[in-house]
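Q: sequence and predicted structure, then a few things I'm wondering about:
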Amino acid sequence: MKIRTAATAALALTTALVLAGCSDTGNAGGAMSGMDHGGPSGSAAPSADASANDADIMFATMMIPHHQQAIEMSDMLLSKEDIDPRVIDLADGIKAAQQPEIDTLNGWLQEWGADTSDMGMDSMDHGGGMMSEEDMQALDAATGTDASKLFLEQMIEHHNGAIEMAHEEVNNGQNFNATDLAQKIVDDQTAEISTMEDILASL
């Protein structure tokens, strides 16, 4: 009986220590999860951070071509002469901000193993603030102050589309990193719209 009692006590102690260790590990993981606001490089993050629902995948899939067009518009403007310096600075800033976001979004889609083959990316041509081919041709043909004005008018519409898409992700997304980026897009592009409206009013 004494041997059985001692064995039972030892088993209970071992179980308690294992449970305590698991609890500490879980808390540490939770703390790391809370600190992880980076992109797809955070491979040590808990698996829950890597999970994504349909809203996350749609957000990443649609925001990539949206950002790509904004960069194309900016490049088009920056190739022109006699452009307002404030508009040049704005276009440079858009390129600097949105290319890294494209890289991040592409990385997430790969990390999630997302199948984007039937996401209907072509539909972006007719929604989300995307410019039509005619819009892009008009910007390409514009010069001087007219080009500055047209770029601002088009980019305001473009940003409004991105903000709407980002709000959808904030409200319906599951992945913490993706919803954080969506909120950043809302904040950054709302501020840029205000700047563009001020510049436009002064031209």
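A: Cool, got the structure. Residues are numbered from 1 along each chain as shown.
Q: CA only for contacts and neighbour counts going forward, please
A: Will do.
Q: the residue nearest the centre of the chain and residue 69, how far apart?
A: Centroid-nearest residue in the chain, with Cα atoms, centre = their mean: residue 181, separated by 3.9 Å. Distance, residue 181 to residue 69, by Cα to Cα, to the nearest Å: 19 Å.
Q: use this one as the comparison:
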Amino acid sequence: MSSTRTLVRRAVLAATATAAAFVLAACGGDSGGDTAADASASSSASAGADAAGAHNDQDVAFAQGMIPHHQQAVQMAKMAATQASSAEVKDLASRIEKAQDPEIRTMSEWLKTWGEDVPSAMPGMDHGGGHSGGAGMPGMMDTKDMAELMKASGKGFDTMFLTMMVEHHEGAVQMATTEKDKGRYGPATQLADAVITAQTAEIKEMNKLLGKG
């Protein structure tokens, strides 16, 4: 009888020890899991912060300069819809507007994310004397240029539009080249590369329409 009680007691103790081991293992597993999850979340948050902050002054200057630069190009392209006589010019203008409008929105979002000012000035304003437009924005047309383009129509508009847009595009390529060389933010340097590729091709197309190609 005593032997039976001893066996029962040992079985109970063994079961208790096993249960305790399971509880400890479970607690340890939960703790480890929480720690891993916390570490993962912390890592993701850190990566997100790095992505948002991985930019430099050149990236900011590029976005703040290219937004009004694109806005002016879009404004010029809109004129072509009603003032141009050439179907080729109208088609080109339409493509310019469709390409640059989304880029304006993208760059605006970058600046908001970075806590930087988003340019709000309307395109076509006087950004400095001559076609140079102003510091940091080569190729910008001044108020007089835009007023002349707005009054033009037919073949005269076509020639003026193409001549101005070639210079405008050359300025954009120059700005984008600087961004590729000195920028840090990946999406911005990628956009700069796309601007160089697209607008260099459009410059060739416009020069051909002007009889220079």
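A: All right, it came through fine. These numbers were taken from a predicted model, which means no experiment stands behind them.
Q: which residue in the second structure aligns with the residue nearest to the centre of the first structure?
A: Counting by TM-score structural alignment, residue 181 of the first structure corresponds to residue 191 in the second structure.
Q: ranges for the helices of the first structure?
A: Along the first structure, counting by DSSP state H, helices occupy 2-35, 47-50, 54-78, 85-112, 133-141, 144-172, 176-202.
Q: residues in the second structure aligned with the fifth one?
A: In other words, helix 133-141 of the first structure. So helix 133-141 of the first structure sits over residues 143-151 in the second structure, by TM-score structural alignment.
Q: could you find the counterpart of residue 62 of the second structure in the first structure?
A: Per TM-score structural alignment, residue 62 of the second structure is aligned with residue 59.
Q: list the contacts of its match.
A: 165-166, 169 (Cα atoms under 8 Å, 6 or more residues apart in numbering).
Q: and those residues, which are buried?
A: Using 16 or more other Cα atoms under 10 Å as the burial test, the contacts of residue 59 of the first structure include 165-166, 169 as buried.
Q: which of these sits closest to residue 192 of the first structure?
A: residue 166 (15.0 Å; Cα to Cα).
Q: what's the match for that closest one in the second structure?
A: Match for residue 166 of the first structure (TM-score structural alignment): residue 176.
Q: now that match, nearest residue through space, not along the chain?
A: residue 192 (4.5 Å; Cα to Cα, 6 or more residues apart in numbering).
Q: for residue 159 of the second structure, the count of nearby residues, please.
A: Look at residue 159 of the second structure: counted by other Cα atoms under 10 Å, it has 20 neighbours.
Q: re the thing from before, need the contacts of residue 59 of the first structure in a markdown table (columns: distance to residue 175 of the first structure).
A: Conversion of those to a markdown table gives the following (distance: Cα to Cα, whole Å):
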| residue | distance to residue 175 of the first structure |
| --- | --- |
| 165 | 15 |
| 166 | 13 |
| 169 | 9 |
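Q: now, among those, which is nearest to residue 17 of the first structure?
A: Among the contacts of residue 59 of the first structure, and counting by Cα to Cα, the member closest to residue 17 of the first structure is residue 169, at 42.1 Å.
Q: what's near enough to touch the closest one?
A: By Cα under 8 Å, 6+ apart, the contact list for residue 169 of the first structure reads 55-56, 59, 178-179, 182.
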